[in-house]
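Colleague: pasted the sequence and its predicted model underneath.
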Amino acid sequence: MKRDKLPIAVFVSGRGTNLQSIIDAIEAGRLDAEIRLVVSNRSKAPALQRCERHGIPYEVIPSKKFETPEKWGEALIEAVKRSGAELVVLAGFMKVVPANFIEAFKNRIVNIHPSLLPAFKGLEAQRQAFDYGVKLTGCTVHLVTPELDSGPIIAQAVVPVLPNDTPETLAARILEHEHRIYPQVVQWFAEGRVRVDGNKVWVDGARYGTLPFNPELEKF
């Protein structure tokens, strides 16, 4: 029996490499999702060129055009509802999402962050980890809550820090893991397997206790 595709909206601000990983997974038939809308706060975001190449609708909704975060949030809510998206995927969206938007799509907004949260929240997490001298870092996919980079964790990937690393080489290896783990998490949502239990999130039927990805990736 063919599974219905999960309608999603992807929010971007920059290059859009995580957006591209989702596009590639959909086009390869590995991800049962449909990108109904891409939203950017920047009209010149390179990610929008990816939308044009793949025929994906997009809107530019910059926060600076609105008097308050709440009014910006209302515009974002309207755009996502109009698209019919059921999951919002933040993929390098470099603005704090308004609280009213988070409330409107509670437990239906995911973000990917380039550290093993709760360590190294905020900007330049890869450089934070490098400067601190940790021996393991990685990336985290989590639900979005009003507190920055603090929502319930869905999945994580571990990346070792090597003696000859620079912040740039470390960030590049983390990004490789991001491009695998993010489409997988979206697929788990598409399969209806993501279960929220208070401040914890579990994927029903997934295999836990594996590295570098926990839970273990199944299709990516």
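Modeller: Good, I have the coordinates.
Colleague: from here on, just use CA atoms for contacts and neighbour counts.
Modeller: Fine.
Colleague: element containing residue 185, please.
Modeller: helix 167-190 (DSSP states H and E).
Colleague: any idea how far that helix is from the chain center?
Modeller: Relative to its parent chain, helix 167-190 has a centroid offset of 9 Å by CA atoms, centre = their mean, to the nearest Å.
Colleague: mind listing what's buried in that helix?
Modeller: Residues of helix 167-190 classed as buried: 167, 170-171, 174-175, 177-190 (neighbour count, 16 or more other CA atoms under 10 Å).
Colleague: packing partners for it?
Modeller: helix 17-27, strand 33-40, helix 125-132, strand 136-143, strand 153-160 (3 or more CA pairs under 8 Å, 6 or more residues apart in numbering; DSSP states H and E).
Colleague: starting at the chain centroid, how far to the helix or strand encompassing residue 77?
Modeller: Under the criterion DSSP H and E, the helix or strand holding residue 77 is helix 69-83. The chain centre lies 18 Å from the centre of helix 69-83; the measure is CA atoms, centre = their mean.
Colleague: what's next to it, contact-wise?
Modeller: 9, 36-37, 61-63, 65-66, 97-101, 104 (CA atoms under 8 Å, 6 or more residues apart in numbering).
Colleague: identify all contacting residues around the very next helix or strand once past it.
Modeller: Counting by DSSP H and E, the element after helix 69-83 in chain order, helix or strand, is strand 87-90. Applying CA under 8 Å, 6+ apart, the contact partners of strand 87-90 are 6-12, 105, 108-112.
Colleague: do the same with stretch 126-137
Modeller: 114-116, 120, 158-162, 166-167, 170-171.
Colleague: again with stretch 37-54
Modeller: In contact with stretch 37-54 (CA under 8 Å, 6+ apart) are residues 8-17, 19-20, 56-63, 80, 83, 85, 93, 95.
Colleague: buried ones among those residues?
Modeller: Counted by 16+ other CA under 10 Å, these give 8-17, 19-20, 56, 58-63, 80, 83, 85, 93 as buried.
Colleague: distance of the closest residue to residue 12 other than its chain neighbours relative to residue 129?
Modeller: Nearest non-adjacent residue to residue 12, counting by CA to CA, 6 or more residues apart in numbering: residue 93, 4.4 Å away. Per CA to CA, to the nearest Å, residue 93 is found 21 Å from residue 129.
Colleague: want to compare, so here's the second one:
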Amino acid sequence: MLASGAGSTMAAVLRAQTRPAYGARIVAVISDVAGAGALVLAKQHGIATAVVSPAEFESRDAWNVALARTVQGFAPDIVLSAGFMRILGAPFLAQFGGRTVNTHPALLPSFPGAHAVRDAMTYGVKVTGCTLHVVDSGVDTGPIIAQVPVPVLDGDDQSTLHERIKEAERELLVGWMPRLARGFEVIQGRVHLPPFRGDTIE
């Protein structure tokens, strides 16, 4: 898992993976921020951690190469970007493209980028939501796996709306992780998954 922040999404997955039949587990947490809360949480649960800080590299490409090498060392089936505030570049995607997924706080293709919640409120939409998608070379342009709508309520501000979206993101990710861990393919811009028998996707 790639994370830059407190690790609230990771915490939801950690709770889910205590169920014997869950079918997925976090093998490592890698951050670009040395003091990220996600790293602290991972260590508390005995999960391997690593920091790959862009400040330590001469170029973005060099950082991407180092990040890919670090991820490869943990041999994950998939790579989850959860609150990771860096754009993954070509050197990383050359190795992990097609099996890196991301959660985004909007119903893509609407409102891509780092200010999705603010942009949705500014536009005045009545429904926004969250998207689970495959990461590609663009900014939130990869093939969509699943989405959950979240209504914009009267009296919402950016903070209250974002909190409800984050709750939806966590539920979406927890529901889909076991299925994604069993493998998926991207064919002609669409995500294809094998038949799944296990936890119900919520």
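Modeller: Good, I have the coordinates. Everything numeric here is computed off the predicted structure, so don't read it as measured data.
Colleague: kindly provide the TM-score of these chains.
Modeller: TM-score for the superposed pair, counting by TM-score structural alignment, normalised by the length of structure 2: 0.93. Supporting figures: 200 aligned residues with a CA RMSD of 1.6 Å.
Colleague: hang on, the earlier thing: let's have the contacts of strand 87-90 of structure 1 in CSV, adding distance to residue 24 of structure 1.
Modeller: Output for these, formatted as CSV (distance: CA to CA, whole Å):
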residue, distance to residue 24 of structure 1
6, 15
7, 16
8, 15
9, 16
10, 14
11, 17
12, 16
105, 26
108, 22
109, 21
110, 19
111, 19
112, 18
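Colleague: chain center to stretch 18-34 of structure 1: distance?
Modeller: Centre to centre, stretch against its chain (CA atoms, centre = their mean), the figure for stretch 18-34 of structure 1 is 13 Å.
Colleague: before we move on, what about stretch 18-31 of structure 2?
Modeller: The answer for stretch 18-31 of structure 2 is 14 Å, by CA atoms, centre = their mean.
Colleague: that older thread, wait, the residue nearest to residue 12 of structure 1 sits on residue 11?
Modeller: Yes: proximity of residue 93 of structure 1 to residue 11 meets the contact threshold set by CA atoms under 8 Å, at 5.7 Å.
Colleague: run a quick neighbour tally on residue 145 of structure 2.
Modeller: 20 (other CA atoms under 10 Å).
Colleague: quick one on the thing from earlier: just the buried positions in the helix or strand that the helix holding residue 185 of structure 1 is followed by, please.
Modeller: As assigned by DSSP H and E, the chain's next helix or strand after helix 167-190 of structure 1 is strand 194-197. Within strand 194-197 of structure 1, the residues that count as buried by 16+ other CA under 10 Å are residue 194.
Colleague: got it, and stretch 122-133 of structure 2?
Modeller: 128-133.
Colleague: just send the residues you listed back as JSON lines, with distance to residue 61 of structure 2 too.
Modeller: Formatted as JSON lines, those follow (distance: CA to CA, whole Å):
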{"residue": "128", "distance to residue 61 of structure 2": "34"}
{"residue": "129", "distance to residue 61 of structure 2": "32"}
{"residue": "130", "distance to residue 61 of structure 2": "29"}
{"residue": "131", "distance to residue 61 of structure 2": "27"}
{"residue": "132", "distance to residue 61 of structure 2": "25"}
{"residue": "133", "distance to residue 61 of structure 2": "23"}
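Colleague: quick one, what contacts residue 192 of structure 2?
Modeller: Going by CA under 8 Å, 6+ apart, the list of residues near residue 192 of structure 2 reads 184-186.
Colleague: my guess is residue 186 of structure 2 meets residue 101, correct?
Modeller: No: using CA under 8 Å, residue 186 of structure 2 is not in contact with residue 101; the gap is 11.6 Å.
Colleague: residue 153 of structure 2: neighbour count?
Modeller: 11.
Colleague: gap between it and residue 128 of structure 2?
Modeller: 11 Å.
Colleague: same deal with residue 202 of structure 2?
Modeller: 18 Å.
Colleague: then residue 63 of structure 2?
Modeller: Taking CA to CA, one finds residue 63 of structure 2 at 33 Å from residue 128 of structure 2.
Colleague: same check on residue 26 of structure 2?
Modeller: 29 Å.
Colleague: do the same with residue 167 of structure 2
Modeller: 13 Å.
Colleague: repeat for residue 156 of structure 2
Modeller: 12 Å.
Colleague: and for residue 18 of structure 2?
Modeller: For residue 18 of structure 2 relative to residue 128 of structure 2 (CA to CA), the value is 31 Å.
Colleague: now residue 12 of structure 2
Modeller: Distance from residue 12 of structure 2 to residue 128 of structure 2, by CA to CA: 22 Å.
Colleague: before we move on, back to that, map the residue nearest to residue 12 of structure 1 across to structure 2 for me.
Modeller: In structure 2, the residue paired with residue 93 of structure 1 according to TM-score structural alignment is residue 84.
Colleague: residues contacting its match?
Modeller: 2-5, 31.
Colleague: mind checking which of the residues you listed land in strands?
Modeller: residue 31 (DSSP state E).
Colleague: from the contacts of residue 84 of structure 2, which land in helices?
Modeller: Counting by DSSP state H, the contacts of residue 84 of structure 2 place none of their members in helices.
Colleague: quick check, nearest of the contacts of residue 84 of structure 2 to residue 145 of structure 2?
Modeller: Of all these, the one with the least separation from residue 145 of structure 2 (CA to CA) is residue 2, at 18.4 Å.
Colleague: which residues touch that closest one?
Modeller: Counting by CA under 8 Å, 6+ apart, residue 2 of structure 2 touches 29-31, 79-84.
Colleague: including distance to residue 38 of structure 2, could those go into TSV?
Modeller: Formatted as TSV, the contacts of residue 2 of structure 2 follow (distance: CA to CA, whole Å):
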residue	distance to residue 38 of structure 2
29	7
30	9
31	8
79	15
80	13
81	12
82	10
83	10
84	10
